[in-house]
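Trainee: Below are the sequence and a predicted model; questions follow.
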Amino acid sequence: MSVADRSPAYPTRSLMPPARRLGPLSVGLVAVAFAVVWVVAGPPDGRWLSFAGQLAGAEAVLLMAIAMVLISLLPAVEVWFDGIDRAAIWHRRLSVTGLALLAPHVLFSSGEDGGGIGGLLAQVGVWGLLALAAWAIAPRWRTMLPWIGPHLARAADRVAAHPAMRRVLAAGRWIFGGYERWRALHRLTGLFLAAAFVHGLLDGTMFGSPVLRWTYLVAGGTGLAFYVYRETVARHLTALHDYQVAKVTPVGANLTEISLAPVGRPITFTPGQFAMLFLETGAGWRRHPFTISSAPRDRFLRFTIKALGDDTTRMQTLVRPGMPAVVGGPHGRFDRARGTDRQIWIAGGIGITPFLSWLRALDRHAAPGTVDLFYSTQGVPPFAGEITAIAEAHPTVRVHLHDTSAHGYLTPDAVLATLDEDPRRLSVFLCGPKAMVDGFVRRFRQAGVRSRDIHREHFDWR
């Protein structure tokens, strides 16, 4: 085998950093340490109720500042949180938590500049952040607010079904819909955070203490510095690769596979990673993050896309061969090399995408040991013929195709029943709908699979 044919080196499992928990744990420690410092310093004037409100506001600024760090596109952040997808999820969680802390801040704090420029900035910051949060939550409120209750969910469905409300919702989708429009306005988050931060400085009732002032300055200033970096510098440092659309292939009822030919140096990636895809379509440039479904040495770079949103449902009509494309990245740490020699791969629907990349790369990146792939779909699985042929050429890979329309949902117990090994020897890789993956994670943990050996791709954040 020549040097050019050698597979790129994969990191060994023992060398992978335990960042899956390190990132959230470090954020929690920073938030607690910040609160402890403030409580120890105490209010200079002894007004503890007002101080509690000020502390809530300062913690809100701190959490939203950390959220800015998590979407700064720095490679260190991806390592810190074990993937940019996990960092994006925690960005959302910290932002929502920060907004929730604004409630006690408004209720208990009493500023001296409430009617001046500080009060105006407070209104701009709070209402701007709340509007952006509502816009982000609205399309996925059922999954982000699972505690809302089935009765309210049914009531919301009845309201949405009313003809007048349907017209209102249609107008709302026209005004606010679309990934690009959402992304453009979401970038205002940093400006609203800046308004809230300056409000705190101007209305700093508790800032008779240098400790309180400087911790607040460092927290808010760091977040704003990362926001400025992302908006002015990061975009120029992102690796971009020029491509051209070679083929647009319908796959089943609602899947499209786009094949791109490189124009210049192609992207270098590890099977299982995702990239930001920029496409110049008949409706202008569009950008979305998609998992790469081809192998690294394939002639074409392939993305398998499910029709879910406005752009993806029109992919087959908007995208044509010959159109230019730009690919940024790669990102993600969903890597089978991080597992043990005995692996279980579980894919639900479009969740087969990273496993397609793994399967298509087996000729150059052999499986580390025995692998069982469980692929669950409704009806005939897309790519079933190709997947079966690859498995036949690689005896260490066994494929289990599961049709939910004939056999019901694939369950963790059904998977475990096919295995003879001790669950503590297994590594499990999952990609699919959140509810499905959550159920599998809980059951595998109960069966004895170690949490460090359960890996999931968080594609639902995109």
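Mentor: That came through, no problem.
Trainee: rest of the way, CA atoms for contacts and neighbours
Mentor: OK.
Trainee: Check the gap between residue 71 and residue 421 for me.
Mentor: Going from residue 71 to residue 421 by Cα to Cα, to the nearest Å gives 40 Å.
Trainee: Of those two, which one has the most company?
Mentor: A direct count of neighbours by other Cα atoms under 10 Å for residue 71 and residue 421 places residue 71 higher, at 21 against 10.
Trainee: what sits against the more buried one?
Mentor: With contacts defined as Cα atoms under 8 Å, 6 or more residues apart in numbering, residue 71 is in contact with 87, 88, 91, 230.
Trainee: residues near the third one, how many?
Mentor: As a burial measure, the neighbour count of residue 91 was computed by other Cα under 10 Å and equals 21.
Trainee: what's the answer for the last one, then?
Mentor: Other residues lying near residue 230 total 20 when counted by other Cα under 10 Å.
Trainee: Would you check that it makes contact with residue 187?
Mentor: No: between residue 230 and residue 187 there is no contact under Cα atoms under 8 Å: 9.8 Å.
Trainee: Buried residues, the helix or strand where residue 194 lies. List them.
Mentor: Assigned by DSSP states H and E, residue 194 belongs to helix 189-202. Within helix 189-202, the residues that count as buried by 16 or more other Cα atoms under 10 Å are 189-200, 202.
Trainee: Residues touching the longest strand seen in the chain, excluding its own?
Mentor: The strand spanning the most residues in the chain, taking DSSP state E as the definition, is strand 240-251. With contacts defined as Cα under 8 Å, 6+ apart, strand 240-251 is touched by 256-267, 300, 316, 319-329, 382.
Trainee: ok, and here's another one to check against it:
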Amino acid sequence: MKPVKLSFWGIAIVLTGLCLAAEPPFSVPYEFLVLRALLINYSGIIAIGMMSVAMILAVRPVFFEPFLGGLDKMYRLHKWLGIGALLMASTHWLLTQAPQWLVGLGLMARPARHGAPAPGEGVQQFFQSQRGLAEGIGEWAFYATALLIVLALLKRFPYRHFFKTHRLLAVAYLFLVFHSVVLMKFSYWREAVGPVLAGLLMAGSAAALGILCSRVGQSRRAVAVIDEISRHQDIHVLEVAILLKGRWRGHQAGQFAFVTFDAQEGPHPFTITSVWNGDGRLRFAIKALGDYTQTLPATLKVGDPVKVEGPYGQFNFIGNKPRQIWIAGGIGITPFVARMKKLARQPDGKIVDLFYSTARADDEIISRLRRDAQAAKVTLHVLKGGDTPLTVERITRVVPKWQSSDIWFCGPSGFGHDLRRDFRARRLPAEDFHQELFELR
């Protein structure tokens, strides 16, 4: 998560520095209305800047994946930037409303009305003529943005509705771009903050238009049909094999794809459990974790059309340690299945221990795991529901040379958080703990 934190704070610090360079606080009189105007400009720039980067990340630009650690981390940054933009936009709105509230409460004398600003020329004159419109549009776009972000953060808000409503943020964003361009202090356009913000607004607007035109991931899409379905009812897992009918660029073990079984529901991310053989076949293991995935066993059938977008992810098992420890919780076993199939064909010489913790065990799946592990020369440790919980103490006892290993974890986020914390307490370098994030909202 370190690259995500560095990126978030780096964006905030750079934009703050540009604002301070454009209008240093010590260069203005220390009066309430003057400082308020300064803070309105600052909060507005930070809010629209963060929202612009979040909009760019929403179109899934894969060239950011290596730096951020995968699309799952990219979406975490997207989420943080959305929250940061909402907080700064709320501050911006409160600052604009504060004087009239204070006057209404009798805590502040009504500010003297100043004459109209001196007429500008060309673009500046046009901006001045549009201020009233921009203020009204900005206020209503803020209300819409706040509502849509809050809905996106509510996990109980159904994904099928989230998929549709979240796209409306692109519309609100375009209105906020107009608001920002017109109302930003005109002298700022001649400072460094001007061209930087202009670049962000143009890139963000292009991304917003791409979202509205359904162009996200267009170059990475393929159509397919369901070729095979296997149900494991005891553990609520559905295996689906699909046959691609379009071009696929191939994938690495550990990567995932967005799969659309139902256009009304939209795409969902699922890890690819098969290795790429060039034969057009992909396999997914889907756990019934929510309303939508619980319905799939009853609704999917062989021959149904499917849309696939990908591959994505940096859960690639690349490390410089001679050993690796893999830890899987529940359906988090899927990337390790693909990796074992790959190692069976192309060994990499690393010593690997795989710990698989599952509340419910399926004999057929466990038997297949053992065969895959044997073929890949991976040492498999299975912990079933009634066993002692998997802890760092247990792992380090089973693997005495754990310090010469890097850790690869995929499973429930709380489980991963505890393991990361306890490994860090034993001085495992942060960069040696690799975690796939289940949550993309």
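Mentor: Structure received. The shown structure was predicted, so the numbers you read here are calculated from the model rather than taken from an experiment.
Trainee: Work out the TM-score between the chains.
Mentor: TM-score for the superposed chains, counting by TM-score structural alignment, normalised by the length of structure 2: 0.82, backed by 401 aligned residues with a Cα RMSD of 2.8 Å.
Trainee: before we move on, the earlier item: what's the mean deviation for the helix holding residue 194 of structure 1 versus structure 2?
Mentor: Once fitted to structure 2, helix 189-202 of structure 1 is off its aligned match by 2.2 Å on average (mean Cα distance after the TM-score superposition for structure 1).
Trainee: which bit of structure 2 covers the helix or strand where residue 157 of structure 1 lies?
Mentor: Applying DSSP H and E as the criterion places residue 157 of structure 1 in helix 150-161. On structure 2, no counterpart of helix 150-161 of structure 1 exists by TM-score structural alignment.
Trainee: and what of stretch 310-323 of structure 1?
Mentor: Using TM-score structural alignment, stretch 310-323 of structure 1 pairs with 291-304 in structure 2.
Trainee: Show me which positions of that stretch end up buried.
Mentor: Within stretch 291-304 of structure 2, the residues scored as buried using 16+ other Cα under 10 Å are 294, 296, 297.
Trainee: Look at the last one and tell me its secondary structure.
Mentor: In three-state terms, and counting by DSSP: H, G, I helix; E, B strand; the rest coil, residue 297 of structure 2 is helix.
Trainee: Pretty sure it sits against residue 236.
Mentor: No: using Cα under 8 Å as the test, residue 297 of structure 2 is too far from residue 236 to be in contact (9.3 Å).
Trainee: for the stretch 151-300 of structure 2, what spans make up the strands?
Mentor: 221-232, 237-244, 256-260, 268-271, 281-287 (DSSP state E, counting those that start in this stretch).
Trainee: quick check: angle from the longest one to strand 281-287?
Mentor: In this structure, strand 221-232 of structure 2 runs at an angle of 50 degrees to strand 281-287, with axes from the mean of the first three to the mean of the last three Cα atoms, to 10 degrees as the basis.
Trainee: What are the buried residues along strand 221-232 of structure 2?
Mentor: Buried residues in strand 221-232 of structure 2 (16+ other Cα under 10 Å): 221, 222, 223, 224, 225, 226, 227, 229.
Trainee: Reformat those residues as a markdown table; add distance to residue 157 of structure 2.
Mentor: Shown next, in a markdown table, are the buried residues of strand 221-232 of structure 2 (distance: Cα to Cα, whole Å):
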| residue | distance to residue 157 of structure 2 |
| --- | --- |
| 221 | 27 |
| 222 | 29 |
| 223 | 29 |
| 224 | 29 |
| 225 | 30 |
| 226 | 29 |
| 227 | 32 |
| 229 | 29 |
